[in-house]
Structure formats: structure tokens, C-alpha cells
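1. Show me how the following folds:
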Amino acid sequence: MGKLQSKLRKRSDRYRAGRDAGEGPPVSQVVQYEPAHSDAVNCVISLAPELCVSGGSDQAVVVYDWKGGSRCQSFYGHTREVTKVSCLPGSTWLFSASRDKSALMWQMGRDAEPIQEFYGHELVVNGLAVSPDGTKLCTGSRDNSMCLWDIESGECLQKNTISRNLVTHVCWVPGGTTIVQTSEDKTVRVWDSRTWQITNAFPSKRYIQTHCDIAPDCYHVLSSSNGFGGQGCEATLWDLRQPGCKVVEYRGHLQTTACCVFLPPSPDLGSMVASSSHDCSVKLWDQNTGACLYTLTMDGAGPLVSLAPSEMGSLLCASFNGGLHHLQLSQLPTLNLKEVARF
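-> Below is the predicted model:
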């Protein structure tokens, strides 16, 4: 029996979910599906309305049907844990990065062997993003370098190394040539993929920047900070058109904020942001005011390291101890976020 399955049986089937102002009502029974991974899950992204892709410490890349509760396909090729996954919307191509210093390309429906390999970094690859036209792959590493690859040939087209730029995450702005990356040197940098040069850098924060995300309007960027005891631990909203100052901060987590994402705009709920933290909580925020709208605490799940918004108010969450979690957002009679399944 795998380590994850042993841990899951020891945990309660009920989690606490409460507002900042107090404890909410008890949640309903959480459905347990077949686990996607046998160890900690490090990242998750949405692939289709009912599918997600995740990467874990078990060195696997897994495509999972989170509505049906079943594993669709698993890919094995990395020799160390998977740190990031990415995909090209509308395509069957998947990409993964790893502590083994490589990035690999996979194709759904084919044998579980990589169809392309990208080698060239000297340390763990933490950043991974595909260009909107599907021809280029961007990777970033703790070796202080950002690389641009030709997907078809696997050739490294550009490499730029900047002192102390230990890359933690990479996002490609949809429909454009701009790339945003976060770093352990507390800086958010903006790159032009045509020149492979930095065009802007936001003012340095006090703590390591762990993650970034691009808004649907392509103008705003989120970044999250590490920290402890409530110091740092925030997410920050930036405007790509005004890189000199931050727009708003989202404060309330007590430990490192590992991930922050924009939620799909809703005519009823407005613009919201979600964040997950090592303090075992997921928070919903008003994007414009920074007010915390709801807090879901998942005791025993361990650090919550990755979030992926999906359709119909669903939010997928990856955790170190609890595998993957399906969270459901609802607004009636009041705003609520609850866990409905884990896998």
C-alpha cells in the first residue's frame, strides 16, 4: 500500500470550512476517488472541462477525470519528482518539468514515452510555459536561467542567465509575446520572447515570489510570497501597463502563499482571486478591494501548493498529504467554498 493511501485512511472524512468571521456549518461527506498519485502532488492544471493534469513526487504525470473519479493516463519518464506541468489548449500535447533538470513533452492517447525532450538546465526546472501558437516552450530554473525552445526540434533557441534569478514560476501571456516569471530574489520580471530580454521588472518584494498568474484581460498579474507567522505570505496584484507599483495586496495567510490564481469572472460574484497556502487554507478574495471573502481550511492535507480553476465554479487543489482536492464554489444562500471530492 502506498504512503498516500495509508495517510488518507487516518484522516477524517470531514474538514472545517469557515468564514474569517467565524466557523461555517459542517460540510457534507467528501467522496474519496482512486488516488491520482502515490506521493505528494506538486502541481495541477485544468486540461478540459472534466480533465486535469498533475505532477507529483512519484515522478508521474497523470491525466485524471475528476468528475468521474478515474485515472485516464499516466506518463513516466522523469527520474526525479515532477515540479510543473503545462499544456497547449485544444491540443493533446502535455509538458512537464522536473528536479531531474529536464522538461519532457507527451501526447495523450499515445504510449507513455516522451515525444520530445528538453535538456540544458543545470538545476531543477521550476518554470514551464507554452507559447500561444504552440511552437515554443519556455523554461526557467534555479540555475538562474530562462530558456526558449523549439518544440518540434527540441533545440534551445535562446538562453539568458541573470545573477540570483532563481526562477520559481513562468506564465506566457495569452495571445502575445510576453512572458512573466517569479524568482527567489523576490522579483517579478517581464520578458519579450522575441528578443529574449527583460522589458520590465516590478519593485522587489520583501519575500521570495513563489508563483504568478495572468488575468483573463491579459493586463494584470498575480504573484504570491513566501513567509511565516503572517509576515509576507501575501498575494499581490500588478498591472502590466504600470509596472512601477502594485495595485492591491491580499493579506491573511499565516504561512507561505504557494499559489494564486484568477477565477473566471462571474456576473453574480464579480472578479475574484484564490490563493492556497502552507497553512492548509484556500482563501477567496475580492480582486479589486483585497477583502477576504471566504476561507476554507483543510486540516491534515499539509501544504496546499497548487490551484487550477475549472468550469462551473470548480477549483482543483494539490496538496502534499491529501492528494488532489475538488472544491466547489457556490453563492446561495451565501458565498461558500467546500471540498466535495479528493483523489
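2. rest of the way, CA atoms for contacts and neighbours
-> Will do.
3. Leaving out the residues flanking it, which one is nearest to residue 167?
-> The spatially closest residue to residue 167, leaving aside those adjacent along the chain, is residue 183, at 4.4 Å (CA to CA, 6 or more residues apart in numbering).
4. Residue 89 too?
-> residue 47 (7.2 Å).
5. any idea which helix or strand carries the one you found?
-> Here residue 47, judged by DSSP states H and E, is contained in strand 41-48.
6. chain center to the following helix or strand past that strand, what's the gap?
-> Next along the chain after strand 41-48, taking DSSP H and E as the criterion, comes strand 51-56. How far strand 51-56 lies from its chain's middle: 11 Å, per CA atoms, centre = their mean, to the nearest Å.
7. What lies in contact with strand 51-56?
-> The contact list for strand 51-56, computed with CA atoms under 8 Å, 6 or more residues apart in numbering, reads 37, 39-47, 61-67, 81-85, 96.
8. Now the second one, please; I'll put the structures next to each other:
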Amino acid sequence: MLPLRCHLKRAPQKILCRFCAMMGKLQSKLKHSTYKYSRPDAIIEERIQTTAFHEYSPAHVDTVSVVAALNSDLCVSGGKDKTVVAYNWKTGNVVKRFRGHEHDITKIACLHKSNQFFSASRDRMVMMWDLHGSSQPRQQLSGHAMVVTGLAVSPDSTQLCTGSRDNTLVLWDVGTGQCVERASVSRNLLWDLRQTRNRICEYKGHFQTVASCVFLPRALALMPIIATSSHDCKVKIWNQDTGACLFTLSLDGSGPLTSLAVGDTISLLCTSFRRGIHLLRVDHSSGLELREVAVF
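-> The predicted structure follows:
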């Protein structure tokens, strides 16, 4: 009878272990987050939510510093692993990897309604890529003496402007890859970005460096709204005209949030130092609530 007793004693432990393993898997699919919601009556409520949470295969093996939307399904990202990745953020699949830079990727800019995009790096180079072309860059733009910190494509997609810590701005012809114009600028240059009615609005609420700001689709709200991400691990939604903070989402443990991109009319992509790329959804039916639904 001794072997039977030993077997009976061990059986509950096995059942308990299986139960714990099952609960562990379930908890990995749930996300607990705390966020603050600014009600119309100016009362700030703190809420805790638990939602289904997807963890896709990571796009990068190190810190992700920048993301841009190529179209309504695909995003392009880059970071410390020196790799540019085209990723389907709806299915969680890597579409293509592009390698050519020798140091961290700092910026990405996509050509409007095109499969082509640019990446900038600490290696002082800007490279042009084609999603459906070779894995080698179509163009390599060399014109800066220090890290390239800014990329901007003209509205007609014919010109690219790059900025660097070498205090220069360079204008490039997208078709030929040739330098069109170069200008030296002061490191302390002040730009006056005037809104309508000659009124400059201030958005106050982040506690650390604000790393990214994007305009959100007008379909989300009656008023124009913007979203910001910061090194304080928070994403905020603001009334563009008044500067009122409408919603704050805390991505605790993700590290500095470095870049934002609009995925579609209700989706935001946000990069972080520690957890890769976050997929956020705006629920305008309940007051512009922002939820984290996936990470990759």
C-alpha cells in the first residue's frame, strides 16, 4: 500500500502545477494598465483596465527608436540593431529586413503612396529602400559630417530634407539622389510655428523629454487632436486648439517612448526602449480612451 499512498500524495501536486502553468499562460495574454482620463467637468479619474493582449514576434532584437507607417497595414521601424524592418502590424509578421547601416537607425521617412522609404543613421548616412526591390539600398546619400537627426519628405515626394548635428540642412532630389541645396543653421535657432488666429498653444503635462508628436485623424473627435509620447513612459492625447489633455496612457516598464506613427483611423504605433513597438487603439465611443492591445 505504500506505493499507492505515495502516488496519491503526488497527484494533487501535479494537478496544482498544471493549474499554475495554465494560469501563467492566461496571465501572459492579459494586460493590466493604469491610465488617467480627463472628464469634461475637469475631474481627472484614474482607472485600471484588464484587456486581452497579444505578444507577436519582436521586430527587433534591441531598442527600437523610430517607427513610420508605410500604408494602412505595414509599418517600417529601426533601432539599435542597425536594421530597418517592414512589419505587418495587423498580423504580427515581419515582411522584410533591410541591412546596410553601420550604426543605430535614428529616423525613417516614407514616400507618400509609395513602397519606398528613407532611413537615417548615426553612421551619417541616409539610405533609400524599396519594399518590393532588392534588400540593398537604392540610394546612399552621404553629405553630413555627424549623426543624421532629421528626415522630411516634401508633399509631392520629389525632395528630401535632412538635418544633422553638424548644424546643416541638406535638400536632396529624390529621383537622382543629388544634393540640391545646403544650408548652415544655428544650433539655437528658434522656429515660430504659428497656428490659425496667430495663437501659439502650449501643451503641458509630460514630466520628461517629449520625443514625438503626431496629428490624429479628424474622424476620432469633433475637435482637432494630437498625440505625444515621452521619456516618462506616457502617451497623451490633447485638444490641439486649447492645449487641454484629454487622455493619458501609462506604458509602465516600457522605458522611454521615442516615436509615434498613425497606423489607421483608430490605431497608433509607439516605440519604446525596452519593449519594442506597441499597438495602441483609440476608442472614441467612450471618450477617446487609448488602449494598448499588442506589442511586437
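9. What value does the TM-score take for this pair?
-> Scored against TM-score structural alignment, normalised by the length of the second structure, the superposed chains reach a TM-score of 0.84; 264 aligned residues with a CA RMSD of 2.0 Å.
10. what range in the second structure matches the strand holding residue 47 of the first structure?
-> Aligned using TM-score structural alignment, strand 41-48 of the first structure spans residues 64-71 in the second structure.
11. If you count neighbours, what's buried in that stretch?
-> Neighbour counts using 16 or more other CA atoms under 10 Å place 64-71 of stretch 64-71 of the second structure among the buried residues.
12. quick revisit: the residue nearest to residue 167 of the first structure reaches residue 162, doesn't it?
-> No - using CA atoms under 8 Å, residue 183 of the first structure makes no contact with residue 162, being 10.9 Å away.
13. Which residue ranges of the stretch 1-150 of the second structure form helices?
-> Counting by DSSP state H, counting those that start in this stretch, one finds helices in the stretch 1-150 of the second structure at the ranges 2-28.
14. What residues does the residue nearest to residue 89 of the first structure make contact with?
-> Neighbouring residues of residue 47 of the first structure by CA under 8 Å, 6+ apart: 53, 87, 89.
15. just to revisit the earlier point, so the strand holding residue 47 of the first structure versus strand 51-56, what angle?
-> In terms of direction (axes from the mean of the first three to the mean of the last three CA atoms, to 10 degrees), strand 41-48 of the first structure departs from strand 51-56 by 160 degrees.
16. so how much does strand 41-48 of the first structure differ from the second structure once superposed?
-> When the second structure is overlaid, strand 41-48 of the first structure sits 1.0 Å from its aligned residues on average, using mean CA distance after the TM-score superposition for the first structure.
17. ok, residue 185 of the second structure - contacts?
-> Listed by CA under 8 Å, 6+ apart, the contact set of residue 185 of the second structure reads 167-169.
18. Tell me which of those residues persist in the first structure.
-> Compared against the first structure with both residues aligned by TM-score structural alignment, their matches' CA atoms under 8 Å, the contacts of residue 185 of the second structure retain 167-168.
19. Quick one: buried ones out of the contacts of residue 185 of the second structure?
-> Among those, those scoring as buried are 168-169 (criterion: 16+ other CA under 10 Å).
20. Looking at the contacts of residue 185 of the second structure, which are in strands?
-> Within those, residues falling in strands by DSSP state E are 168-169.
21. what's the residue closest to the geometric middle of the first structure?
-> Centroid-nearest residue in the first structure: residue 306, 4.1 Å away (criterion: CA atoms, centre = their mean).
22. Could you check which helix or strand contains that one?
-> strand 304-309.
23. That strand to strand 51-56, inter-axis angle?
-> Per the same axes, to 10 degrees, the angle that strand 304-309 of the first structure makes with strand 51-56 is 160 degrees.
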